[in-house]
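Chemist: predicted model and sequence below, questions to follow.
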Amino acid sequence: MTKIVCTIGPSSDSAEMLKKMEKAGMNVARLNFSHGTHNEHETIFNRIRENCPNIAIAIDIAGPKIRIGKFKEAVSLEIGEKVTITNDESIISTKNYFSVNYKDLYKEVKVGSPIFINDGLVKLEVLEIDGSLIKCVVRDGGTISTRKGVNVPDSNLTLHVPTKKDIKDIEKACDLEVDYLFISFVRDVKDIKKIKEIIKSSTSQYIPIIAKIEHIDAVNNVKSIMKNCDGLMVARGDLGIEIGPERVPVLQKQYIQMGMELGKPVIVATQMLESMTIEPIPTRAEASDVAHAVFDGADAVMLSAETATGIHPITVINVMDQIIREAEKSDLTFIPRYKAKNIEESIGKAAVDIAQNLSAKAIIALTRTGYSSQMVSKYRLHLPIFASTPEKRTLRRVQLYWGVKPIFHTYETDYDQLVYTCISRLINEEHLKDDDTVVLVGGSYLGIPRKTNTIQVFNTNEVLAGKH
């Protein structure tokens, strides 16, 4: 039911590995545009499309992420050591003198400001601003290396989405016909509107936007952001630095419930099985973390370095899949009780209620956009939801929705024939059996997208008999 998003990198970008990852349980492949060139990403994108045609592909747009520069090798900083930060990106950084990719950082920090590096593992304190140089002392030591992230939570940075690089990356993503855009460091609804304008000027196709909540401004504006985008990612790494790790679990739960109420997917990300980047088994805390995201009702959980650069990406997907399945067997998962607010939600809720009352074996959503399946998914019934669609784009997008399994059908004007085709296929693939009850939802064929207004109940034997 809960989906798995996998980041693709050097450990996982071969055709053979991609096929194995899909078989292991990958639903969405994430390409991180913070690293690599457009040509490199296009090659991997096409490889995924060729080898895993039903997998959704998401491109993660970097946003105004501050990163340190190039190092010859990783270096360790010790507590009490002095370091200097420059905005000259042409240098090869050293242990005590390294660059950042934000030219104006020296203007926006002050003496006493904390600067965090590498997801907060290293903490510096600003001692002096000397021209464009930032002189610091190490307060918490640790290892840093090329392009590790930088956070300055106590400074109100003027950086906003989209950057010049973001615009080029979004245009490239549109050219590739990506299934989802993950947008980093969104701060308010204005950022979302700017992204939509770029998409609109780049393609005639609708591309869903997943806003990554990882900035304090986004926390304060999350309701308006959620209403104006297509889903959220709880990006816990940067978010934990911005607001403190103690607040993250509560916000994670709140955002998942908000997503369910609005019928929009929420992804939980960062450090879910991080130890498995190296180790063959997770820590008990990591297993609990994944399980609690499932209990909360997250649509998807995400793997980052675990599959991008980790030693055994297939093992980590298998482990995550096993944890998800065990958690979903329990009666601890959150069951939403939201009041339907429109026709589409009412149909989705009614379908769930009918399926429960009649002990149905599945709900089938006949859909062109995926919206009908979303309206069923939001009520979190532990029953297969099959999204039957003639649109390849929709086939991939529903991979992110909780509990939804895509099936493809050709365009069909004969409604009875379409129902017969769907049910006979599900029986042939052993998803359904003879004499099963199924609930079907969809939109009447008025040519209006996102109009779920029909609900029907069928017995599989009756449907099959009706065609003979």
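Modeler: That came in fine, so what should we check first?

Chemist: okay, CA-based contacts and neighbour counts for the rest of this
Modeler: Fine.

Chemist: so which residues of the stretch 151-300 of the chain form helices?
Modeler: 164-176, 189-202, 216-220, 222-228, 236-243, 248-262, 284-296 (DSSP state H, counting those that start in this stretch).

Chemist: from the contact counts, what lies against the fifth one?
Modeler: Which is helix 236-243. Where contact means 3 or more Cα pairs under 8 Å, 6 or more residues apart in numbering; DSSP states H and E, helix 236-243 is packed against strand 149-151, helix 216-220, helix 248-262.

Chemist: circling back: now mean neighbour count and distance to T277 too, for the helices of the stretch 151-300 of the chain, in CSV please.
Modeler: Compiled in CSV, those are given as follows (neighbours: other Cα atoms under 10 Å; distance: least, Cα to Cα, whole Å):
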stretch, mean neighbour count, distance to T277
helix 164-176, 18, 27
helix 189-202, 16, 33
helix 216-220, 17, 29
helix 222-228, 19, 31
helix 236-243, 21, 16
helix 248-262, 19, 23
helix 284-296, 19, 12
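
Chemist: identify whichever of these lies nearest to I347.
Modeler: Nearest of the helices of the stretch 151-300 of the chain to I347, taken as Cα to Cα: helix 248-262 at 14.6 Å.

Chemist: got the angle for the closest one vs helix 284-296?
Modeler: Using axes from the mean of the first three to the mean of the last three Cα atoms, to 10 degrees, the inter-axis angle of helix 248-262 relative to helix 284-296 is 30 degrees.

Chemist: ok, second structure coming up, stack it against the first:
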Amino acid sequence: GRVCFFPRVVIVIPLSYAAVSPYRIHVYISFPFTRASIPSILHISCLTKKDREDLNYMLGIGVDWVALSFVQRPEDIVEIKRLIMEYNPTNAFTPHVMAKIEKPSCFVGDSLEKIVQLSDGIMVARGDLGVECAPEDVPILQKTIIDKCRKQGKPVVVATQMLESMIDNPTPTRAEASDAATAIYDGADAIMFSAESAAGMYPEEAVLMQQRIINRVEGDPHYSLYLTSNRPKITDGTSASAIILAARQIATNVNAKCIASFTVGGNTARLASMKRPEQPILAISPLIKTCRHLAMSWGVYPEYCAEGVLDTDNFRSMLAVACEIGLKKGLVSNDTDLLVVTALEEPDHEAKRLLGDDGLHEDVVVPVRGPPPRPRGDSIAGIGNRHHLRPGRRQVFLHRDSDNDSRITSLAFYSFVRGRHVTGPANDGRGGALGRGRRERYL
């Protein structure tokens, strides 16, 4: 029946059995508002006992993403992340959490911003969001969610009723095509099918139509102008962000066709995706889970490369791998089309991820070890040593803080003319280089 809640009184309005479909079981009850214009927040866990059992099972089989429905507040994300660490404490590379925004309570105060900050990805679940909110509010809320995600560099998926009519028809309505295009113009990283591919009569046609819409929009000059004018400003003050900004500008100036990134956790590629460069982003990682996670990010083409194949002590070998993969994927036609951004750190499988007491900060605790080994073989030698460089070659070295391997701390330009070298601070070999010579450009 229909349940109405009043202070201290519960009134149940019964419905005849004939009015209730026998297939509609386990239907949830919606509480849109406690009173006019005030979203309701039910102070209960968003995870049932069955949800916890399912989560434990999913961690056992190694899922890449866990989507949490009906998120109301940031504490819901903290709860599921704590459960993931509790159920699987030895796994340093835990599944990512995607928050499904379906409740108006997410928009109270700064809740949405904190939810985006805590989550690894966001889904705009427009179906249930449209039940909880007025239909005319959904387009505005969609743009608000996408904007918050863009500013924090988190992938965002727009879902529900994208091409709904293609469940029964081989072609969509023009309004549906326009709706899908609008999500792309807004800056979504992905648009998702539900019933169109899960239960529809034309799943293949629906996917092909959606791909045609995406290709058409991304080829529109207005789309490029929109991305250029709406690129989020990176104000975190980190050197890694500065490197990404410089890489995007360099790629444009040298007319590079692709930006390649060597990454372990995927942060470098995500930062590059956040700035929406004109070039595709090739993300090369020795971790298959990182590649799967990066598949959600805009413009990123992840590629798994085993640690035995990717020699991180030999930067020239890494460049050769990047060129080979770029050519194989058809992203470049020759080596001069590629610009490489690397902030590659040694993966630490003994590291443990911990949430702070406030639930808003995540730390990586790494066992104390000795200093990293010096570069070997053909790797780039340290500044202060003689470099066997061709006349006129210029390089940019990315230095990294010896006390913090995970951050790039300075960008220094050095010129080498006719074999002469420049003395300066020692380079421990963990940086990359940008150079012109042998028809290569890399960063």
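Modeler: Good, I have the coordinates. Remember, predicted model here, so these are calculated numbers, not experimental data.

Chemist: I figured I134 of structure 1 was touching F98, is that so?
Modeler: No - shown here, I134 of structure 1 and F98 do not form a contact pair, counting by Cα atoms under 8 Å, at 10.2 Å.

Chemist: intersection of neighbour lists for those two?
Modeler: Contact criterion Cα atoms under 8 Å, 6 or more residues apart in numbering; residues shared by I134 of structure 1 and F98: 84-86.

Chemist: turn those residues into a markdown table, including neighbour count, distance to N32 of structure 1 and secondary structure.
Modeler: Formatted as a markdown table, these follow (neighbours: other Cα atoms under 10 Å; distance: Cα to Cα, whole Å; DSSP: H, G, I helix; E, B strand; the rest coil):
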| residue | neighbour count | distance to N32 of structure 1 | secondary structure |
| --- | --- | --- | --- |
| T84 | 20 | 29 | strand |
| I85 | 22 | 26 | strand |
| T86 | 23 | 26 | strand |
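
Chemist: out of those residues, which is nearest to I241 of structure 1?
Modeler: Nearest to I241 of structure 1 among the shared contacts of I134 and F98 of structure 1 is I85, at 19.8 Å by Cα to Cα.

Chemist: who are the neighbours in contact with that closest one?
Modeler: Here I85 of structure 1 is in contact with 97-100, 133-136 (Cα under 8 Å, 6+ apart).

Chemist: okay if I get those as JSON lines plus secondary structure and distance to G403 of structure 1?
Modeler: Output for the contacts of I85 of structure 1, formatted as JSON lines (DSSP: H, G, I helix; E, B strand; the rest coil; distance: Cα to Cα, whole Å):
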{"residue": "Y97", "secondary structure": "strand", "distance to G403 of structure 1": "50"}
{"residue": "F98", "secondary structure": "strand", "distance to G403 of structure 1": "47"}
{"residue": "S99", "secondary structure": "strand", "distance to G403 of structure 1": "45"}
{"residue": "V100", "secondary structure": "strand", "distance to G403 of structure 1": "42"}
{"residue": "L133", "secondary structure": "strand", "distance to G403 of structure 1": "52"}
{"residue": "I134", "secondary structure": "strand", "distance to G403 of structure 1": "50"}
{"residue": "K135", "secondary structure": "strand", "distance to G403 of structure 1": "51"}
{"residue": "C136", "secondary structure": "strand", "distance to G403 of structure 1": "49"}
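
Chemist: wait, which of the helices and strands packed on helix 236-243 of structure 1 is closest to A269 of structure 1?
Modeler: helix 248-262 (10.0 Å).

Chemist: matching residues in structure 2 for that closest one?
Modeler: Under TM-score structural alignment, the match for helix 248-262 of structure 1 in structure 2 covers residues 138-152.

Chemist: report the mean distance between that stretch and its aligned residues in structure 1.
Modeler: Following superposition, stretch 138-152 of structure 2 is found to deviate from structure 1 by 1.3 Å on average (mean Cα distance after the TM-score superposition for structure 1).

Chemist: so which of I134 and F98 of structure 1 has more stuff around it?
Modeler: I134 (24 against 21; other Cα atoms under 10 Å).

Chemist: pull out the buried residues from stretch 195-214 of structure 2.
Modeler: For stretch 195-214 of structure 2, burial by neighbour count (16 or more other Cα atoms under 10 Å) applies to 195-197, 200-203, 205-207, 209-210, 213-214.

Chemist: so what's the gap between the match of helix 248-262 of structure 1 and the chain middle?
Modeler: The chain centroid and the centroid of stretch 138-152 of structure 2 are separated by 15 Å, computed with Cα atoms, centre = their mean, to the nearest Å.

Chemist: got it, and stretch 190-204 of structure 2?
Modeler: With Cα atoms, centre = their mean, you get 23 Å for stretch 190-204 of structure 2.

Chemist: ok, residues contacting that stretch?
Modeler: Against stretch 190-204 of structure 2 from outside (Cα under 8 Å, 6+ apart): 155-164, 166-170, 180, 183-184, 206-207, 296-298.

Chemist: at 6 Å what do you get?
Modeler: With contacts defined as Cα atoms under 6 Å, 6 or more residues apart in numbering, stretch 190-204 of structure 2 is touched by 157-159, 167-168, 170.

Chemist: between these, which is nearest E362 of structure 2?
Modeler: Minimum distance to E362 of structure 2 across the contacts of stretch 190-204 of structure 2 is 23.4 Å, recorded for V157 (Cα to Cα).

Chemist: alignment lookup: G297 of structure 1 to structure 2.
Modeler: Applying TM-score structural alignment, one finds that G297 of structure 1 aligns to G187 in structure 2.

Chemist: just A327 of structure 1 next, same as before
Modeler: In structure 2, A327 of structure 1 lands on V217 (TM-score structural alignment).

Chemist: and for T410 of structure 1?
Modeler: Under the alignment (TM-score structural alignment), T410 of structure 1 pairs with A306 in structure 2.

Chemist: what about that match, distance to C291 of structure 2?
Modeler: Look at A306 of structure 2 and C291 of structure 2: by Cα to Cα, to the nearest Å, they are 12 Å apart.

Chemist: who has more neighbours, these two?
Modeler: The neighbour count for A306 of structure 2 versus C291, taken as other Cα under 10 Å, is higher for C291 (23 against 13).

Chemist: for S261 of structure 2, pull up the helix or strand it's in.
Modeler: Using DSSP states H and E, S261 of structure 2 sits within strand 258-262.

Chemist: that strand aligns to what range in structure 1?
Modeler: So strand 258-262 of structure 2 is aligned with residues 362-366, judged by TM-score structural alignment.
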